[in-house]
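Asks: Need a 3D model of the following:
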Amino acid sequence: MTPEKLFEEKQHLVFAAIKQQFNSHANAEQIAKKNYMDFDDLVQIGRIKLWELCLNYDPEKESTFNAYVMMTLKWKIRNEVHTKGMTIKIPRSVDYEERNTLCFHSIDLHTEDDTENDFFAVSPINVEEEALLSVEFEEVTSVLGEKEKSIILHVGEGYTTREIARKFEMGESTVKKKKNAAFLKINPNYKPLNLRSFFLGKRSFKGNRQQPLAI
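Replies: This is a model prediction of the structure:
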C-alpha cells in the first residue's frame, strides 16, 4: 500500500485522537481557542504527523499501527498546544540549549473550567519511542488478566513485593505466586531471576518525575 493510500484510510484517526485527548471535539475547540489556536490547527498538526507515520509504515506491524498512530498523535497535538499556546517563564540559570529540549505538560489540559494552568518541565522524550514501547507492553501482557497485569505493571515501576501486597490487600506469598504465574504466561521458559529487568526497560519512562517550573 502506498503512503498516500494509507494516509487517506487513516484520516479518521486524527479526529479520533483529538476527541480522545480532549474528551470531545467541543472541548478541543474551546481549549484551542484559549491557547490562541483553532480546531483546524489541531487537525492540521495531526495530519502532518500522520503523514510522517505513513511514510515510515512497516507492513509487518500492521496489527499495532492504529494504536501507535493514536498515541503518537495525542502526544504531538498536546505538546503543540502547550508549546504554541502559553507563555512560560524559564529561570535564567537554564541555558539556551537545555531550554530547547524541555517538554511542557499542563495538569489542567482536560478541564473545562477557567482555572489557572500549572505547567511542568520534564526530561526530553522521544514520543514515537514511548508510544511504541507502550504498544509493545500491551501486546506482551495481552495474555494476562487485569489483576495480573496490574501486578506486573507495579513490578516494572519498581514497587517491592511488600508494597504491592499492601496496595492490593493480599499476602506477600500470594503476590509472588501471581507474579510468577504472570511471567510464566508471558514466557513459558521463564525462570525467577531478575524479575523486573524486562519491564523496567519497557516502562522506564514511567520513572520520569515532573519538576515544577516557575511561571
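
Asks: hey, let's count contacts and neighbours off CA atoms from now on
Replies: Noted.

Asks: What is the burial count for E139?
Replies: Neighbour count for E139, taken as other Cα atoms under 10 Å: 11.

Asks: Longest helix in the protein, please.
Replies: Counting by DSSP state H, the longest helix found in the chain is helix 62-85.

Asks: contacts for that helix?
Replies: Applying Cα atoms under 8 Å, 6 or more residues apart in numbering, the external contacts of helix 62-85 come out as 13-14, 16-18, 20-21, 32, 34-37, 42, 45-46, 49-50, 53, 103-106, 127-128, 131-132, 135.

Asks: Now the element after it, going C-ward?
Replies: Of the helices and strands lying after helix 62-85 in sequence (DSSP states H and E), the nearest is helix 96-101.

Asks: Just after that following helix, pick out the following helix or strand.
Replies: Note on helix 96-101: by DSSP H and E, the next helix or strand toward the C-terminus is strand 103-106.

Asks: Packing partners of the helix or strand following that following strand?
Replies: Later in the chain than strand 103-106, the nearest helix or strand by DSSP H and E is strand 119-122. Where contact means 3 or more Cα pairs under 8 Å, 6 or more residues apart in numbering; DSSP states H and E, strand 119-122 is packed against strand 103-106, strand 211-212.

Asks: before we move on, back to that, out of the contacts of helix 62-85, which sit inside helices?
Replies: Secondary structure from DSSP H places 13-14, 16-18, 20-21, 32, 34, 42, 45-46, 49-50, 53, 127-128, 131-132, 135 of those in helices.

Asks: run this one through as well so I can compare:
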Amino acid sequence: MTPEELFEEKQYLVMAAIKQRFGSITRATQIAEMNNMELDDVIQVGRMHLWECCVKYDAERVKTFNAYVMKGMKWVMSDEIHMKGMPFKISRKVSHEERNQINFHSIDLHRDEESVNEFYAVSPINVEEEALLSVEFEEATNVLEEREKLIILHVGEGYTEREIAVKLGMGRSTVNKKKNEAFLKINPNYKPLNLRTFFLGKRRKMRNRQLGLTV
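Replies: Okay, the predicted model is just below:
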C-alpha cells in the first residue's frame, strides 16, 4: 500500500482524534476560536501529522499504527492550538527543533463536566517519545482482557482502587485481584507494590521502554 492509499484509508482518524481530544466537534470549534484559529486549521494539522505517519509507515507495526497516529495527532493539535493562543511570544532565536520540544498542557477548571476556563502550562515533553510510549503500552497490554486493561489504565491515571471500583461497578477486592493478575500477565516477575509510582517512573524514564520491569 502506498502512502497516498494509506492516507486516504486513515482519514477518519483525524476527526476521531479531534473528538477524543476535545470531547466533540462543537467544543473543538469553540476552543479553536478562543485561540485565534478555526476548526479547519485543526483538521489540517491533523492531516499533516497523518501524512507524515503514512510516509514513515512500518508494516511490522500495523496493529498499533492507529494508536500511534492518534496519540501523536492529539498532541500536535494541542500544540498548535496552544501556540496560537499563547499569552507570550517565543524568541526567534529559539530553533525550530527546540520549539518542538516544548509541549503545552491545558489545566482546565471543570464545572458540571464542562471546561469553564483553560490555562496553559509549559511542559518539556517530546511528542514522538510520548506517542511511542503509548504504543508500547498498547503492545504490552494486548495479553489482557478488556476489563483488566481498563483497570491498568485507571491505575496509570492515578485513580485509587476504591475510585476504580466505583467507576467500573466492581468490588474493591475484585479490582485489587484483577489488577495484580493483569500485571502478572504483563510481567511474571511483578510484585504488588506501589503501582502508581511505576507509572510515574515510566514517564520520567521514557528511554527505558521495557514495560513492567519495575514498580
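
Asks: looking at the helices and strands packed on strand 119-122 of structure 1, which is buried most?
Replies: strand 103-106 (a mean of 17; mean count of other Cα atoms under 10 Å).

Asks: average offset between that one and structure 2?
Replies: Comparison of strand 103-106 of structure 1 with structure 2 after fitting gives an average deviation of 1.8 Å (mean Cα distance after the TM-score superposition for structure 1).

Asks: corresponding residues in structure 2 for that strand?
Replies: Aligned by TM-score structural alignment, strand 103-106 of structure 1 corresponds to residues 103-106 of structure 2.

Asks: which residues touch the matching stretch?
Replies: Residues contacting stretch 103-106 of structure 2 (Cα under 8 Å, 6+ apart): 75, 78-79, 82, 118-127.

Asks: which of the residues you listed are buried?
Replies: 75, 78-79, 82, 120, 125, 127 (16 or more other Cα atoms under 10 Å).

Asks: From those, pick the one nearest E145 of structure 2.
Replies: Relative to E145 of structure 2, the closest of these is W75; by Cα to Cα it sits at 27.4 Å.

Asks: Could you measure from the residue nearest the centre of structure 2 over to L109 of structure 2?
Replies: Centroid-nearest residue in structure 2, with Cα atoms, centre = their mean: K71, separated by 4.7 Å. With distances taken as Cα to Cα, to the nearest Å, K71 of structure 2 is found 23 Å from L109 of structure 2.

Asks: Ok, A121 of structure 2 next?
Replies: Taken as Cα to Cα, the span from A121 of structure 2 to L109 of structure 2 is 13 Å.

Asks: Run through the residues that contact the nearest residue to D108 of structure 1 once chain neighbours are set aside.
Replies: Spatial nearest neighbour of D108 of structure 1, chain neighbours left out: N117 (5.6 Å); criterion: Cα to Cα, 6 or more residues apart in numbering. Residues in contact with N117 of structure 1 (Cα under 8 Å, 6+ apart) are 106-109.

Asks: Narrow those residues to just the buried residues.
Replies: L109.

Asks: which of the contacts of N117 of structure 1 also appear as contacts in structure 2?
Replies: Using both residues aligned by TM-score structural alignment, their matches' Cα atoms under 8 Å, structure 2 keeps these contacts from the contacts of N117 of structure 1: 106-109.

Asks: Which single one of those is nearest to L6 of structure 1?
Replies: Out of the kept ones among the contacts of N117 of structure 1, the member with the shortest distance to L6 of structure 1 (by Cα to Cα) is L109, at 30.6 Å.

Asks: State the distance from the closest one to E29 of structure 1.
Replies: 12 Å.

Asks: same deal with P212 of structure 1?
Replies: 27 Å.

Asks: Over to F168 of structure 1?
Replies: Noted for F168 of structure 1: a distance of 40 Å to E29 of structure 1, by Cα to Cα.

Asks: more neighbours, these two?
Replies: Set side by side, F168 of structure 1 and E29 show more neighbours around E29, with 19 against 12, by other Cα under 10 Å.

Asks: Just to check, the more buried one is in contact with D38?
Replies: Yes. Here E29 of structure 1 reaches D38: they are 6.5 Å apart, a contact under Cα atoms under 8 Å.

Asks: what comes up buried for stretch 130-147 of structure 1?
Replies: Of all the residues in stretch 130-147 of structure 1, those buried under the rule 16+ other Cα under 10 Å are 130-135, 137, 141, 144.

Asks: can you list the residues you listed in a markdown table and add distance to S150 of structure 1?
Replies: Compiled in a markdown table, those are given as follows (distance: Cα to Cα, whole Å):
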| residue | distance to S150 of structure 1 |
| --- | --- |
| E130 | 19 |
| A131 | 19 |
| L132 | 20 |
| L133 | 17 |
| S134 | 14 |
| V135 | 16 |
| F137 | 12 |
| T141 | 10 |
| L144 | 9 |
